[in-house]
Structures are given as C-alpha cells and as structure tokens.
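>>> I would like to see how this sequence folds:
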Amino acid sequence: MRPFDYARADTTSDAATRAAAGATFLAGGTNLLDLMKLEVMAPEALVDVTRLDLHEVEATDESGLRIGALVTNSDLANHATVRAHYPVLSRALLSGATVQLRNKATTGGNLLQRTRCPYFYDTAAACNKRDPGTGCAAMEGRNRILAVLGASDHCIATHPSDMAVAMRALGARVVTEGPDGGRELDLGDLYRLPGDTPNIETVLSDGELITAVILPPPPAGAQSYVKVRDRASYAFALVSVAGVVAVEDGRITSANLAFGGLAPMPWRNEAVETALIGKAPSTETFDAAADILLADAKGHGDNDFKIPLARRTLRRALRELCERAA
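Next comes the predicted model:
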C-alpha cells in the first residue's frame, strides 16, 4: 500500500471541501481498503467521514424514511420499520456479504461500491474503467459475471450492489452535499452508463458527498427480492430481481421492478412494468415482460447464459409476487 494522508472530517462541508481538493471519502472501507491494497486505487489522501451525524433512520413528513448515509447495512436491514414496511430492502441487504461486512458497510458506500470485474482488480490487465484507453480484457476473457444490458464496447462491468437494486424498485432518492451546496436526485440518475468513459461511474462532482437516501411511503402490494448466485452466501448476484407488485380482481394493478447482476447500474425498465399493468398473472404475461427487458441483451460468451437465466428469474419473481399480492 502506498503512503497517504489521513484526516477526520467534523462536518459535511469540511468533508466536501477536502474531497474537492483531492481526498477520497472513507466510511466503512469494506471496498476501498481492498482496492488500495491491490493498488487499483491509490488516493493521496483520505477523509474519514464516520464521525459525521449521518447515522440515523428517521420518518419523513411524507410518511417515508430518511436513511443517513452512514447507517450500516446491518442496522438498516434489521430496522423495525424497514423489516415491516420495506421487506424487499431488508431481504436484499441480508442476502449480501457476511455479517461482519454488513456491520461495517454503510448505506452511502454501498451505493458507490466498485465493480467486481476480475480485470478491474487485476492491474496487469487492460481495463478502461481502471485505466482509460487501455481496452477491456473482459470482452474476450472471463466475463461470466458481467453485463448483458447497458454495457458498451468499452466496458461490460456490472454494479455489484444488492441494496441499490431494492432501493431502485422502491423509488429511492439520494441527497448529497458538495462545496457548492446540496441536491436531491433519483437513484437511477445517480449512475452513468459506461459509453466511452466507463471510468466515470456517477454524476457526482468532485467533493460531492451522499448524506442520505429518501424512501417514499411504503408501496402497496407484495414485495420480494430474488437473487440467483453461485453459492448460498457471500456471492454477488448473477441475476437478481427486486419487485413490488399489487394485484386486484385477478389483474396486476401496479408493478415496480429493478434488476441486479445484468447491467453497469441497478437496472430498471419502466416499459417492462407498463406491460404488466392490467394483465392477468400468467406465464405468457411474464414472458412478454421478459421479452421487453431482454430485447437489447447481448452476451459475450461466458455470460450468454444470463439472458435465459434472467427470463426464468423474472418469471419466478413475478409468480411469487402475484401469488402473495392476491
């Protein structure tokens, strides 16, 4: 590990100012420290934000939840309101990593964690995300876990978060603070697709710190998180589906779906949801939705299997959700 400077921030504005000057935010460190040890990331300075007042889960005036960016994954998954009214989020969090990691990982850090593409972690390999302009070794290499949606000719990395998938299905918004003030944006708008600049992963500006996530009021209908992975614990999703579905009089009346393991960001396609509204739950209905989801899907050899797997996983998730909602 290379030498670096370290400072603790006492306020969000102090943290933002230090980061704007070149420092990297440090919270739980469950991803960052690994990347520093491997010299995938080599920040010259770290600013520790763990002492900031961002550790609370609070009700909003709109009957939703405000989740501080430093709330740990364990605390959020086990929060009484989350378990009772946002079970898809609790289930997604509990399906990710180990207890020890969940005890350290934070809400803000989880949203911003880096891809687990093996070539991103291998500094001897070509990787446009780590070293722009060097190429993408994954295109013709070991790409089993990588993206089939939203990728580009420059990068096929996937976003690894389970939590972000559930939050996107719930319509979460992200609150930030930076040197020039704060803003609030839809979680889906936080991320950038790789295009020809896969090294730029979010719309956050230099020094902009995520301070909270806002969940809207609990949605009507059944909630579920279905995750397909290589082993039962501590494995990233090959395909995951976070869903909220309501059924009345034998017809689907609302559907909110987000997908993990398929794309460079937690993926949502509103056309998939629209195709379900007003339809009776059936294999034909579910397959029609899957056709829309996967219309532009593209495999790269080892990950070709993800396309039929995504269809089966969506079908399973929708069947479970509709049965429970009815």
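
>>> C-alpha from now on. contacts and neighbour counts both.
Fine.

>>> and the gap between the residue lying closest to E44 once chain neighbours are set aside and A21?
Counting by CA to CA, 6 or more residues apart in numbering, the nearest residue to E44 once its immediate chain neighbours are dropped is F4, at 4.7 Å. Separation of F4 from A21 (CA to CA, to the nearest Å) stands at 14 Å.

>>> Next, the structure of the following sequence, for comparison with the previous one:
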Amino acid sequence: MRPFEYERAEDPAGALATIARPGTAFLAGGTNLVDLMKLGVATPDRLVDLGDLPYDEIEVPAEGGLRIGALVSNSDLATHDEVRSRYPAVAQAVLAGASGQLRNRATVGGNLLQRTRCRYFQDVTKACNKRAPGTGCDARDGEHHDLAILGASPQCIATNPSDLAVALSVMDASVHYLGPHGPAAVSVHDLFRRPGDRPDRDTNLPPGSLITGVVLPECPLAAGSRYRKVRDRASFAFAAGSIAAALDVRDGLVHDVRIAWGAVAHLPWRTWALERALRGAPARAESYARAAEAELAAAKPLRDNGYKIPLLRNLTVELLEAMTP
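This next block holds a predicted model:
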C-alpha cells in the first residue's frame, strides 16, 4: 500500500473543504476503501476520517418515516426496533450482507458508495473501463457469471453490490448530502447511474459531496416488506440475485406492489414494468411469473449469466407467494 496522509474532520464544513483538495478521499468504516487501497485500485494521497461528525443517529421525525444518519453502523441499523418493525426488508437486507464484524464497522453512507466487486475492476492488471476509462472490459469475454443482465452497456457489465440499496429502492428512500452548493437530496432511484459511456461514475452526486443521511418516508406498505438473497454459499457472499418486495393484496387482487432486484444491474433495479403488470391482477403464481417475465424481457445476458433470468423470475414468484395472504 502506498503512503498516505490521515486527518480527522472536526465538522462538516471542514470535511468539504478538505475533500476539495486533489487526491483526497473520505473514510468512514473503511470496509471497502481499505481493501481497494490494498489492491492498488484506490490510491488516495490523503484520507479524511468522518468518525467525529454528527451523523450516527436514527431519528423518528414528527412527520413520520425515519431519518438515518450516514455514519450509523450497519449493525445498529439492522437491530433498531423502528427499522425492524416498520421497514423489515431494510433490516433483513443488511443482515444478509457481510459478517457481524464487518457490519459493526460498515456505515450506511459507505454501504451506498461501495464499489463493484467485479474481479476485473479489482485486478489492476486487467482491462476495466470502470477503474481505468478507455481500457476496455475484460469481463465481457471473461468470467462474468455474476455480472449484469439489465441496464449494462458495451463499456461495463458490473453490478452494484449493495443489499441495503435494493431495500431502500422499494422504500422510495431519499439520500441527503452536502454538496458544493449546500444541502441537497436525491431519490435513491436517481442516486445511482447506469454505466453508459462513463462507467467510472457510480452515482450522480456532485464531486466532493458528503452523504449525511437517508430518509425513509412514511409507508404502511413497508411494514410487511421482505428481502431475500441467493448466493453461491450460505453466508458472507455477494448476491447472485436478490429481491426486496412489499405487497398489498385485497380480495384476491394485487392492490399495490413494490419490487427491486439486486445483483442484476449497475444499480438496484426497481421493477416498474413488473409492478404495472401486477396491480389489479389476481394474486397468484401465474400472475407473478408473467409480470416478472415482462420485466425480464429487457434482459441482455451474456454467455454465462443467462441463468439469472429464471433465477429472478422464480425468486420473485416464490417470495410473492410467501407474502400472499
């Protein structure tokens, strides 16, 4: 690992002033950044530790919903009573990711900003447009069984690794940040980018921004939400496919539904076509399968990841059947 400077931010204004200096990176839990530094993928000249900033609380605003500080640990998020009772898919998604030790260190803001686990991104000897724009994408003809089937581009087929982001997509959460022009917020749906011709850019945040928290809106539908993850081994593994879902069935018909898929795209994939197809449809397996197939019609699998199409269809049907009263 190359030498770097280290300093602690005393307040948000100081953090923003420091990040404006070239070669500077924010450090929260460090569970992703430090690994990338060891691999030579990230090479900051200076780390700014955010641990003293006032963003480590979960609050219940008077208007409802939840306000989650960016420095709340994944462990504290997953075990918080309000999260578990009102937004259970969020707690389940966090518990499905990493080990207990990593969850104790990892933060909400860092979880959303973690980089892809594509092996070509992590190997500096390989061509990767996300790590080194213009070099190519060795993954397309290489080992890509766990990479994207939706929303990819010829430049990049990496997937977003965050379980939490998938659940937040179903909750229509907003991400709050301090940017060059002051405080602002963006829907979680607009936070992440498709790769297009700029796969090196993961999010739409202005350069030098500091995530301060996540707001979950009041959502009665979320109380029955669930998260399910399929992976190559039983624990401590990134998803081959995952789903967060909230379902409201009345008189045998789907009154409302929200679904997001993980491990299939550059971002958590909110299934807008699936949801439109299901609202008003009979709440049974056949309807769930047809709706999933309508969403998956846009999939463009490569040689070794076409299995994700039946995987996501079957995962959707199985979870929605389990949630159907």
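
>>> do you know how far the residue nearest to E44 of the first structure is from M36 of the first structure?
Distance of F4 of the first structure to M36 of the first structure, given as CA to CA: 10 Å.

>>> ok, residues contacting stretch 28-40 of the second structure?
With CA atoms under 8 Å, 6 or more residues apart in numbering as the test, stretch 28-40 of the second structure has contacts from 1, 27, 42-44, 49-51, 71, 102, 105-107, 110, 114-115, 122-124.

>>> What's the ChimeraX line that selects buried ones from these?
Here is the ChimeraX command that selects the buried residues among the contacts of stretch 28-40 of the second structure (16 or more other CA atoms under 10 Å):
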select :27,42,43,44,49,50,71,102,105,106,107,110,114,115,122
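
>>> ok, average deviation of the longest strand belonging to the second structure from the first structure?
Using DSSP state E to define each element, the second structure has its longest strand at strand 239-250. Aligned to the first structure and superposed, strand 239-250 of the second structure gives a mean residue distance of 0.6 Å (mean CA distance after the TM-score superposition for the first structure).

>>> Could you point out the helix or strand that follows that strand?
Using DSSP states H and E, the helix or strand that follows strand 239-250 of the second structure in sequence is strand 253-262.

>>> aligned partner of the residue nearest to E44 of the first structure in the second structure?
Matched by TM-score structural alignment, F4 of the first structure corresponds to F4 in the second structure.

>>> I figured that match was touching A42, is that so?
No. Under the criterion of CA atoms under 8 Å, F4 of the second structure makes no contact with A42, lying 11.4 Å away.

>>> My read is that Y227 of the second structure contacts L168, right?
No. In this structure, Y227 of the second structure is not within contact of L168 by CA under 8 Å, at 10.8 Å.

>>> Can you get me a residue count around the closest residue to V174 of the first structure other than its chain neighbours?
Closest residue in space to V174 of the first structure, ignoring its immediate chain neighbours: V213 at 4.6 Å, by CA to CA, 6+ apart. Neighbours of V213 of the first structure under the rule other CA atoms under 10 Å: 25.

>>> Look at whatever residue of the second structure lines up with V213 of the first structure and give its secondary structure.
Mapped onto the second structure by TM-score structural alignment, V213 of the first structure lines up with V214. Secondary structure for V214 of the second structure, judged by DSSP: H, G, I helix; E, B strand; the rest coil, is strand.

>>> and V214 of the second structure, what does it touch?
Counting by CA under 8 Å, 6+ apart, V214 of the second structure touches R67, I68, G69, A70, A173, S174, V175, H176.

>>> ranges for the strands of the stretch 201-326 of the first structure?
For the stretch 201-326 of the first structure, the strands defined by DSSP state E, counting those that start in this stretch cover 209-215, 222-228, 239-248, 251-260.

>>> residues in the second structure matched by the second one, start to end?
Per the alignment by TM-score structural alignment, strand 222-228 of the first structure matches residues 224-230 in the second structure.

>>> The matching stretch: how far from the chain's middle?
Its chain's C-alpha centre and that of stretch 224-230 of the second structure lie 14 Å apart, by CA atoms, centre = their mean, to the nearest Å.

>>> Check which residues of it are buried.
G224, S225, R226, Y227, R228, K229, V230.

>>> repeat for stretch 124-134 of the first structure
Neighbour-count burial for stretch 124-134 of the first structure, counted by 16+ other CA under 10 Å, picks out A125, A126, C127, N128, K129, R130, D131, P132.

>>> Likewise for stretch 287-303 of the first structure?
By 16+ other CA under 10 Å, the buried positions in stretch 287-303 of the first structure come out as A289, A290, I292, L293, L294, A297, K298, G299, H300, N303.
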